[in-house]
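A.B. asks: Next input, structure requested:
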Amino acid sequence: MQGWYLLYCKGKQEATAKMHLEQRQIACFLPETEVERLKGGKRVKELQPLFPNYLFVRFDPHITPIRSIRSVPGVSSLVKTDGQITPVETSLVVSLRQRDVASSSMRDLPEVGDRVRILEGPFAELEAVYAEPDGETRSMLLLQLLGKQQRLSMDNLSFGRL
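C.D. replies: Predicted coordinates for the structure are as follows:
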């Protein structure tokens, strides 16, 4: 019976697997989200898989042999439940397709001087000031501690705008 199934792909090979499957006339869906990263000190928006290493494919296992799916470049295996491939609820795929994942999940970095709240770690719930990017995934924050302003490097996901 035709349905949506979940593929596990080799590391960062989702797009390769999708391209080869679509060449074989197999419908694919790769949910992506737009993220803002720092590259060379500049903010760059790029698309990344919402579920890294996973790809949804629509086929009928009674018509399309499973080995022809598994042999596609970039594919590691089909996801199984109790040793059997199981279709994913169509409503899940439909809702993922309808949702504007790119705009709702984008991570905006604050501007220099913006106030932020630390979300995790030993300084959780404290306020700080965004100072500057510190590599691709970290930022420098200015934190008032013991009457002095301290510079603190934190992961970009560990703080949020006020």
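
A.B. asks: can we go C-alpha only for contacts and neighbour counts from here?
C.D. replies: Fine.

A.B. asks: Tell me where the chain has helices.
C.D. replies: 14-23, 66-70, 90-98, 101-104 (DSSP state H).

A.B. asks: Give me the residue at the spatial middle of the protein.
C.D. replies: For the chain, Leu50 is the residue whose C-alpha lies nearest the centre (CA atoms, centre = their mean; 3.6 Å).

A.B. asks: Thought Thr33 was touching that one, still the case?
C.D. replies: Yes. Assessed by CA atoms under 8 Å, Leu50 is found in contact with Thr33 at 5.6 Å.

A.B. asks: Please give the structure of this sequence too, so both can be compared:
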Amino acid sequence: MNDAQRQWFALRVTYARELKIKDYLDSQQIECYVPMQYEMRTRGERRRRMLVPAIHNLLFVHIDAATLRELKATDLPIRYMMDRETRRPIVIPDKQMEDFIRIVASGIEHVEVVDSQRIRFAEGDRVRVTAGPFCGVEGVYVRYKGHSKVALSIGGLLTALTAYVPLDCVEKIP
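C.D. replies: Below is the predicted model of the structure:
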């Protein structure tokens, strides 16, 4: 597979089988990503901190379009996530996906992944984080739940919000 032709695509997986599909794609050496987060779960009287998908039924694959069509033609329970305007599969730019993975996989406790429909913010300034664990991440400066954060929207599907970012660690991108 030619690296220049590979793109990140968002896929919808049915019945919360994103981890099973990820295992299959890993076995086929297809790069994929499922955003994960820790959650407290109770089983009986025991409370455990478990790593679970942040958004159920969502999977990202880094693949060329022809291989994606072949994968879609199999009996795997996947669907393209479509851009409503262009009516084409959603493609996420590499830099945006790298930043998203960096935020979500940071392991920092106060990082949230939320459905973009839940965040309604006015046109914000494009910003870059200049210090701290998210140094270099680019996104939109927002105030969410009373805190300064950098929001990185992924194809209009999800928005990853960094943990609190001090104003002196953010610069405006011209």
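
A.B. asks: Can you pull the TM-score for these?
C.D. replies: Scored against TM-score structural alignment, normalised by the length of structure 1, the superposed chains reach a TM-score of 0.56; 105 aligned residues with a CA RMSD of 2.3 Å.

A.B. asks: thinking again about what came up before, what residue of structure 2 takes the place of the residue nearest to the centre of structure 1?
C.D. replies: Using TM-score structural alignment as the criterion, Leu50 of structure 1 maps onto Ala54 of structure 2.

A.B. asks: repeat for Leu6 of structure 1
C.D. replies: So, by TM-score structural alignment, Leu6 of structure 1 is matched to Ala10.

A.B. asks: again with Thr33 of structure 1
C.D. replies: Per TM-score structural alignment, Thr33 of structure 1 is aligned with Gln37.

A.B. asks: Next, count neighbours for its match.
C.D. replies: Burial measure for Gln37 of structure 2: 20 neighbouring residues, criterion other CA atoms under 10 Å.

A.B. asks: what does Glu89 of structure 1 give?
C.D. replies: Counted with other CA under 10 Å, Glu89 of structure 1 comes out at 11.

A.B. asks: Pretty sure it sits against Trp4.
C.D. replies: Yes. At 7.4 Å, Glu89 of structure 1 counts as touching Trp4 under the criterion of CA under 8 Å.

A.B. asks: any idea how far Asp83 of structure 2 lies from Phe9 of structure 2?
C.D. replies: Look at Asp83 of structure 2 and Phe9 of structure 2: by CA to CA, to the nearest Å, they are 11 Å apart.

A.B. asks: When these two are compared, which one has more neighbours?
C.D. replies: A direct count of neighbours by other CA under 10 Å for Asp83 of structure 2 and Phe9 places Phe9 higher, at 24 against 14.

A.B. asks: got a list of what that one touches?
C.D. replies: Going by CA atoms under 8 Å, 6 or more residues apart in numbering, Phe9 of structure 2 touches 60-63, 80-81, 89-92.

A.B. asks: one step back: Val129 of structure 1: which of the helices of structure 1 is closest?
C.D. replies: Checking the helices of structure 1 against Val129 of structure 1 by CA to CA gives helix 101-104 as the closest, at 24.5 Å.

A.B. asks: By how much does the closest one deviate from structure 2 on average?
C.D. replies: Compared with structure 2 after the fit, helix 101-104 of structure 1 shows a mean deviation of 3.7 Å (mean CA distance after the TM-score superposition for structure 1).

A.B. asks: List the buried residues in that helix.
C.D. replies: Ala102 (16 or more other CA atoms under 10 Å).

A.B. asks: now for that helix, which elements pack on it?
C.D. replies: strand 32-39 (3 or more CA pairs under 8 Å, 6 or more residues apart in numbering; DSSP states H and E).

A.B. asks: which other helices and strands contact the strand it packs on?
C.D. replies: Packed next to strand 32-39 of structure 1, using 3+ CA pairs under 8 Å, 6+ apart, are strand 42-49, helix 101-104.

A.B. asks: so which of these comes closest to Ile66 of structure 1?
C.D. replies: Of all these, strand 42-49 comes closest under CA to CA, at 23.7 Å.

A.B. asks: Give me the contact list for that closest one.
C.D. replies: Counting by CA under 8 Å, 6+ apart, 30-38, 102 sit against strand 42-49 of structure 1.
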